[in-house]
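Asks: got a sequence here, can you build the structure:
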Amino acid sequence: MTVVPSSTSTSLTFAQMSELAAAKGNTLKLKYFPFHGMVEAARFLVYTSGEKYEFVHPEAWPEDKVNTPFGVLPVLNIITESGDNLELAELAVIENFLAKRSGFLGNSVWEESIISMIVSSTSTVFDKYIVMVIRSPDSIRQELLDRWLDLTLPEWIKYHEQYLINSGNTGYYLKGSNEVSLAEIKTATLLPAIMKIAEKREYFSEEKTPALFKVLETAKKHPEYARWLASEEYKDYTAKNIALLGF
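Replies: Next up is the predicted model:
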């Protein structure tokens, strides 16, 4: 079995790789399964990057695990104009890289850190659902789902509502901001799925969770995000997500 190296550009220095990765005119290839899963925000950032792009799906999984840096998806390949292949794995790293290139990661090191903190919190609550519930044996899945619904999710709702209210309840996580960042995009991409999973608990409404609803509406009004939601690619992934996962 052949293991593909993490980058075919092993002769390049990190300084050269950094310059090539930041340049325009690259082709972005994001590899993940053919549904939204956790990567809708990353796909949006690829879509709105202004670069040529391709959403790639594994042909054989888990056999293809050996051809990824850490045996997981997503993987982002950046094909430069000179033909070099730069590779990144791990979703949080891919999101931050793409968000920074496209102006969705704030305007300072501190803003970047706060946005990353918020995204980490939102990613974690959904990660726990995937790991605890989706990947659990059928015999204990309902018990673990109830635990996630009764304990994990209400805490996320409580603290995000409070954080947003403390920030002015404007639809933006950063106080005084009027720019959509990865923080709003990440919440907007996962919130509809979370609402569907928890619909019987009636946790969400404009009365109960007004701040989170305002974030969702703020993201939807962003021109590029609205264009993504209207795209055929988005609709196709949504249909496959519903068929596979029910949301």
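Asks: contacts and neighbour counts: CA atoms only from here.
Replies: Noted.
Asks: buried residues in the lengthiest helix in the chain?
Replies: If you go by DSSP state H, the chain has its longest helix at helix 109-129. Buried residues in helix 109-129, counted by 16 or more other C-alpha atoms under 10 Å: Glu112, Ile114, Ile115, Ser116, Ile118, Val119, Ser121, Thr122, Ser123, Val125, Phe126, Tyr129.
Asks: before we go on, could you also do this sequence so I can check it against the first one:
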Amino acid sequence: MSMVAKRPFITDVSIEKSIQILADPNVSYTLLYWDIFSVGATARELLAFGNAKWSNELVHTSRVGVNEDPWEEGKIPTPFGVIPVLKIVSPANEEVLVAESMVIEQYLAKKFDLFGDNEWEDLTIRGLYSNIHFFLERSLTKMTWIVPERRKRGTEIFLQHFLPEFIKDHEMHLKANGSNGHYIGERLSLADIHLANVIDHFAHLPIASLIMPSFEKSDLISKVRANVERHPLIAAWRASEEWESLRQGSFACYKKSALPDEDAEAMGLSKEE
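Replies: Now for the predicted structure:
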């Protein structure tokens, strides 16, 4: 039985000290998350984009349910018993915790100037980002991590309704900005980076061949993805051995979400997929 541990935000590091740490330009960052992309991918890419001093603290998906798994034995406490968690570490090794992926990503985006130049751009980028994020969450809860006998129906609904509607909406917004491969203006924003990473998430699913062609056929969305991938700091991160290890971990983890053989065959998937 899982004994996942929890801990409060308020610890022996005072609130006043925490405020000082958050304002310190010399902090480092540690992202606590599974050894896969999923909802940790955007935060990692933001840290790379910001040229921050950071590291991964990985919880290994292959160890879940196995004896001596530190996560299930309650040896990795977090505010809500879930990850990701961002640890902001002072030069004196004092920590401030940021919990929940959306909060982490928006904190880092603000830190690295990815919310635009004015309040309108800020609000618009946040709205686009939120829509992209809940598209991912909807796929996880309605299609990927559900009981096997319901996955085929969940996948059909996703492919027939959620995916085309998402692409249509986002092509509209990208076209309104001049079809230049950015949501706002002519530079990267949180929305751009999040979109690229959410698309990458789908590329690592057993049903990727059913999903990815829809993204790839969209020139407007493909431009965003290309702009993100060609940024020098992001490209360097994606060329690293650590990134490749997370990529392989994602393939391995999501094999568990595969459709039952009969349903996969009915949807035209090969056994290799």
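Asks: which of the buried residues of helix 109-129 of the first structure lies closest to Val180 of the first structure?
Replies: Ile115 (10.6 Å; C-alpha to C-alpha).
Asks: to which residue of the second structure is the closest one aligned?
Replies: Residue pairing (TM-score structural alignment): Ile115 of the first structure is matched to Ile125 of the second structure.
Asks: aligned to Arg141 of the first structure, what sits in the second structure?
Replies: Per TM-score structural alignment, Arg141 of the first structure is aligned with Arg151.
Asks: number of residues surrounding its match?
Replies: By the criterion of other C-alpha atoms under 10 Å, Arg151 of the second structure has 21 neighbours.
Asks: mind telling me what element it is part of?
Replies: helix 148-157 (DSSP states H and E).
Asks: now do the buried residues in that helix.
Replies: Applying 16+ other C-alpha under 10 Å to helix 148-157 of the second structure flags Arg150, Arg151, Lys152, Gly154, Thr155 as buried.
Asks: again, but for stretch 89-105 of the second structure
Replies: Val89, Ser90, Glu95, Val96, Leu97, Val98, Ala99, Ser101, Ile104, Glu105.
Asks: which non-adjacent residue is nearest the residue nearest to the spatial centre of the second structure?
Replies: Taking C-alpha atoms, centre = their mean as the criterion, Val39 is the residue nearest the geometric centre of the second structure, at 3.0 Å. Nearest non-adjacent residue to Val39 of the second structure, counting by C-alpha to C-alpha, 6 or more residues apart in numbering: Ser101, 6.5 Å away.
Asks: which one in the first structure is aligned with the one you found?
Replies: Checking TM-score structural alignment: Ser101 of the second structure goes with Leu91.
Asks: and if you look at Val198 of the second structure?
Replies: Checking with TM-score structural alignment, Val198 of the second structure has Leu190 as its match.
Asks: so how far is Lys196 of the first structure from its match?
Replies: 10 Å (C-alpha to C-alpha, to the nearest Å).
Asks: about what we covered before: which strands and helices sit next to the longest helix of the first structure?
Replies: Helix 109-129 of the first structure sits against helix 153-166, helix 182-197, with contacts defined as 3 or more C-alpha pairs under 8 Å, 6 or more residues apart in numbering; DSSP states H and E.
Asks: closest one to Gln16 of the first structure among these?
Replies: Using C-alpha to C-alpha and comparing these, the one that lies nearest Gln16 of the first structure is helix 182-197, at 26.7 Å.
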